[in-house]
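Participant: sequence? don't have it. structure:
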């Protein structure tokens, strides 16, 4: 009888402990993305308002290298919070988004505090045939080909370091190359000042790569 009573008390304590534990759930999408596409994460939690933590973005190779960190705090309404991580200029490989507490926190066993991200490098799918350094009088000519692009089109956006957004993001047409099946494209974007213009390329499969054009 005593043995049964002890087991009952232990089970009761376990149930009370699990019921009182706070949970936090991290969800990032997509988990497999091409380099250059934004990682979108959401955080849901029943922790008390004012609970603070950092959301860290790491590159995982032989060691974890911190790329960026965003401080976050639970609000009184406990509504879902969101965070974005830019992957422009990173390499393909394994990455990790992880909740790091500013202090000690008792976390429920159902919590999700880390997400593994796989990034693929698609830069080899794009060939640029126009010069990346151009004179202002002739700029900005953006031409090239997309591997196996056919006539599916390609989306481009153009952003100047000083001029800001000057084009897109918009899809432009691609012309099938009969011999290779690649999609050739050419677009003239009128620019009014010398600048470094970052052109981002993407298609139906997501981000492809970014190329900087120097207008002098």
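Facilitator: Alright, I've got the coordinates. Computed from a predicted structure; not experimentally measured.

Participant: rest of the way, CA atoms for contacts and neighbours
Facilitator: OK.

Participant: Centre of the chain to stretch 130-140, how far?
Facilitator: For stretch 130-140, the separation from the chain centroid amounts to 30 Å (computed by C-alpha atoms, centre = their mean, to the nearest Å).

Participant: Surely residue 169 and residue 154 touch.
Facilitator: No. With the criterion set as C-alpha atoms under 8 Å, residue 169 and residue 154 do not qualify as a contacting pair; they are 10.0 Å apart.

Participant: correct me, but residue 122 touches residue 37?
Facilitator: No. Look at residue 122 against residue 37 with C-alpha under 8 Å: they stay out of range, at 11.0 Å.

Participant: what sits in contact with each of those two?
Facilitator: Between them, residue 122 and residue 37 have residue 207 as joint contacts when contacts are counted by C-alpha atoms under 8 Å, 6 or more residues apart in numbering.

Participant: Alongside the first one, take a look at this:
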């Protein structure tokens, strides 16, 4: 009887232990290309309607082992169980050798996870870097583009995806570029400066390889276009008018400071524009694309109480001058250029004497 009682007690203890052990399961792709991320997903939910068997906040390590020959640790990540019972870990496979690896989750007490748990996953890392041959130089002189030429074996004309990184930022792609029937590609990628560029090649299967290019040199400094100027007095009721003989390209018109100026201009197509974005401490600026014709400019103070001489400067222009024709184009009154000349004093005096003499005779 005592023996039966002891066996019953031991069985009950085993049942309680099994019932209290947590369920955990990890999963990962069976194959990953070297250079791609290896994502390990985990759950502590045993069934579709079951509750998580691990409390939120539970943490332990997931270890990546190289399993060929003697098993050796490659990397480990700490996982934290969330409220829904899920967790994940991501391993960087760049630089790892191809071969068989084992992913294992650590049982912190050796009894935390139950026997039905899945605590290990095997994965094969496949190196595809030999599938691509890059023909363009890995060191290039800066000319505004990065020359990408090469061949990817086994993809034919399916295209290859390219992503270019510089200074920790993606500056191109990810974007598929054309390959011919032999898998050959050729692309010139615009780049802003010299330095190191990491180019990642992928296809529909996934990651192929990352190639580093070094670009020497820098872009030539851009020269500041010369400014030409003209001056004229201006009030709100009597604006200053100018003619600008433009060059082809972007033309910039800038006023002097000290007064809150308003710029109006009539472009080569006869369309009117008005610019009033700044105050008295910053120059008012108008910028437009010209074809090399004449543009008419009108400048006046924003305030009726302001008056002064405005200097108007133009960049990418052949000449700028005060205009007599512009007022009429803006629909303003044309100022008279000649006033009636008064009679000389001696003629006025002579006329007065004649009047007096004639009056006395009368």
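Facilitator: Yep, it's here. Everything numeric here is computed off the predicted structure, so don't read it as measured data.

Participant: about what we covered before: between residue 169 and residue 154 of structure 1, which is the more surrounded one?
Facilitator: More neighbours surround residue 154 than the other of residue 169 of structure 1 and residue 154, with 21 against 16 (other C-alpha atoms under 10 Å).

Participant: And the alignment partner in structure 2 of the more buried one, how close does it get to residue 151 of structure 2?
Facilitator: Matched by TM-score structural alignment, residue 154 of structure 1 corresponds to residue 160 in structure 2. Residue 160 of structure 2 sits 10 Å away from residue 151 of structure 2, going by C-alpha to C-alpha, to the nearest Å.

Participant: so what's in contact with the two at the same time?
Facilitator: Shared contacts of residue 160 of structure 2 and residue 151, counting by C-alpha under 8 Å, 6+ apart, come down to residue 185.

Participant: Can you give the contact residues for stretch 150-169 of structure 2?
Facilitator: Identification of contacts with stretch 150-169 of structure 2 by C-alpha under 8 Å, 6+ apart yields 131-136, 170-186, 195-203.

Participant: Can you say which of these are buried?
Facilitator: Buried residues within the contacts of stretch 150-169 of structure 2, defined by neighbour count using 16 or more other C-alpha atoms under 10 Å: 132, 171, 179, 183-186, 195, 197-202.

Participant: okay if I get those as a markdown table plus secondary structure?
Facilitator: As requested, those are exported to a markdown table (DSSP: H, G, I helix; E, B strand; the rest coil):
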| residue | secondary structure |
| --- | --- |
| 132 | strand |
| 171 | strand |
| 179 | coil |
| 183 | coil |
| 184 | strand |
| 185 | strand |
| 186 | strand |
| 195 | strand |
| 197 | strand |
| 198 | strand |
| 199 | strand |
| 200 | strand |
| 201 | strand |
| 202 | strand |
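
Participant: and these as CSV, adding distance to residue 212 of structure 2?
Facilitator: CSV is the format used below for those (distance: C-alpha to C-alpha, whole Å):
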residue, distance to residue 212 of structure 2
132, 14
171, 14
179, 21
183, 20
184, 19
185, 17
186, 17
195, 10
197, 6
198, 5
199, 6
200, 9
201, 11
202, 15
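
Participant: Please identify which pair of those residues lies farthest apart.
Facilitator: Between all members of these, the longest pairwise span (C-alpha to C-alpha) is found for 183 and 195 and amounts to 28.3 Å.

Participant: Relative to residue 227 of structure 2, how far out is the match of residue 154 of structure 1?
Facilitator: 48 Å.

Participant: cool, residue 98 of structure 2 as well?
Facilitator: When C-alpha to C-alpha is applied, the distance between residue 98 of structure 2 and residue 227 of structure 2 equals 63 Å.

Participant: Residue 358 of structure 2 now?
Facilitator: Using C-alpha to C-alpha, residue 358 of structure 2 is found at 67 Å from residue 227 of structure 2.

Participant: Comparing these two, which residue is more hemmed in?
Facilitator: When residue 358 of structure 2 and residue 227 are compared for neighbours, residue 227 comes out ahead with 17 against 9, by other C-alpha under 10 Å.
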